[in-house]
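A.B. asks: I'd like to go over a predicted model; first the sequence, then the structure.
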Amino acid sequence: MKAEQVIPILRIFDYQKTIEFYIDWLGFEIVWKHYFEENAPVYMEVKKENITLHLSEHHGDGTPGSRVFIWGEGIADYHKELIEKKYKYNRPGLEKTFYDAIAFTVDDPFGNKIIFNEKFDERKHKDLNFYPIH
């Protein structure tokens, strides 16, 4: 088997909080959204560059408190961009991990965590200030 793409499904509970967090703060875009009927839960796809997530208000689609682990590049710059937005509910710290990466974790309003990681490069990351997580 060769996987073409892996798309995590995260449980959400509030559409407006979802937009505030994933679209306005993290910078994802809505690719599509679906309702089975009026006043039904939303199921949607959001994307930021090569990261695709499915977000669902449907009971049974995902468990609150799930984690998504992402490897990427430009993590320090992305962290800085998010911190500069001064999002009221989340100001993640940048850390150097035990697995030789720089990383930060964001907690969505529904208990899910997304961990953004980049392989540590001494030359590239030597001047970074690592911040406490809060």
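C.D. replies: Now that the structure is in, tell me what you want to look at.

A.B. asks: from here on, just use CA atoms for contacts and neighbour counts.
C.D. replies: Will do.

A.B. asks: count of residues packed around the residue lying closest to residue 46 once chain neighbours are set aside?
C.D. replies: Excluding its sequence neighbours, the residue lying closest to residue 46 (CA to CA, 6 or more residues apart in numbering) is residue 30, at 4.5 Å. By other CA atoms under 10 Å, the residues close to residue 30 number 17.

A.B. asks: buried residues in the helix or strand harbouring residue 30, which are they?
C.D. replies: Taking DSSP states H and E as the criterion, residue 30 maps to strand 29-34. The neighbour-count check on strand 29-34 (16 or more other CA atoms under 10 Å) flags 29, 30 as buried.

A.B. asks: quick one on the thing from earlier: mind checking how far the residue nearest to residue 46 is from residue 45?
C.D. replies: Distance from residue 30 to residue 45, counting by CA to CA, to the nearest Å: 6 Å.

A.B. asks: over to residue 72?
C.D. replies: With CA to CA as the criterion, residue 72 and residue 45 are 20 Å apart.

A.B. asks: these two: which is more packed in?
C.D. replies: Neighbours per residue (other CA under 10 Å) separate residue 72 from residue 45, with residue 45 holding more: 18 against 13.

A.B. asks: tell me how many other residues surround the nearest residue to the more buried one once chain neighbours are set aside.
C.D. replies: Sequence neighbours aside, residue 54 is the residue nearest to residue 45 in space, at 4.5 Å (criterion: CA to CA, 6+ apart). Residue 54 has 21 neighbours, counted by other CA under 10 Å.

A.B. asks: below is structure B, check it against A:
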Amino acid sequence: MSLEACHPALGIFDVVLATSFYLQWLRFQLDWEHRPENGGPSIMEVSRDLAVLHLTEHYGADHRVHVFIGIDDLEELHQEISERPNHNMRPGIETAAWREEFMSVIDPFGNRLALIQQSS
């Protein structure tokens, strides 16, 4: 038996704001997007490497979700996003009590991404 990658759904309330945060600042790519013609709630899938997230405007979608994403070079990602200033966020690298390094970013909707350095 084995589990496969999961794709958490994070609640959003503004597609333009989500696009700015995830695609422009964090440099995820847009895999697909569904925007109903009747103006209903949008849903999109964004990814970067093996990390895949669904962003949804659907009523009842949770905001303030906490997602843990493993990364093999946390310092490189920190440097990369530091070069693209975000006036709402200046994350730093922290060390957890159990000695794991991580960086937290919070999206404009209250969802938290914890990027965790994978051990070699």
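C.D. replies: Cool, the structure landed. These numbers come from a predicted model, not from an experiment.

A.B. asks: thinking again about what came up before, where's the residue nearest to residue 45 of the first structure, which helix or strand?
C.D. replies: Going by DSSP H and E, residue 54 of the first structure is part of strand 51-56.

A.B. asks: compared with the second structure, how much does that strand deviate?
C.D. replies: Here the mean offset of strand 51-56 of the first structure against the second structure after fitting is 0.2 Å, by mean CA distance after the TM-score superposition for the first structure.

A.B. asks: that older thread, mind listing the shared neighbours of residue 30 and residue 45 of the first structure?
C.D. replies: Listed contacts common to residue 30 of the first structure and residue 45 are nil; contacts here mean CA atoms under 8 Å, 6 or more residues apart in numbering.

A.B. asks: reduced to three states, what does residue 13 of the second structure come out as?
C.D. replies: coil (DSSP: H, G, I helix; E, B strand; the rest coil).

A.B. asks: do the same with residue 19 of the second structure
C.D. replies: From three-state DSSP, the assignment for residue 19 of the second structure is helix.

A.B. asks: tell me the contacts of the spatially most central residue of the first structure?
C.D. replies: The structure's the first structure has its C-alpha centroid closest to residue 114; by CA atoms, centre = their mean the separation is 4.2 Å. Applying CA under 8 Å, 6+ apart to residue 114 of the first structure gives the contacts 67, 68, 69, 70, 105, 106, 107, 108.

A.B. asks: what does the strand holding residue 54 of the first structure contact?
C.D. replies: By CA under 8 Å, 6+ apart, strand 51-56 of the first structure touches 7-13, 41-47, 62.

A.B. asks: distance of residue 109 of the first structure from residue 36 of the first structure?
C.D. replies: 24 Å.

A.B. asks: could you do residue 89 of the first structure as well?
C.D. replies: From residue 89 of the first structure to residue 36 of the first structure the distance is 31 Å (CA to CA).

A.B. asks: which parts of the first structure are strands?
C.D. replies: For the first structure, applying DSSP state E gives strands covering 9-11, 29-34, 43-48, 51-56, 67-71, 95-96, 101-107, 113-119.

A.B. asks: so which of those strands gets nearest residue 84 of the first structure?
C.D. replies: Closest to residue 84 of the first structure of the strands of the first structure is strand 101-107 (CA to CA; 14.5 Å).

A.B. asks: now, among the contacts of residue 114 of the first structure, which is nearest to residue 81 of the first structure?
C.D. replies: Closest to residue 81 of the first structure, out of all of the contacts of residue 114 of the first structure and judged by CA to CA, is residue 106, at 13.3 Å.
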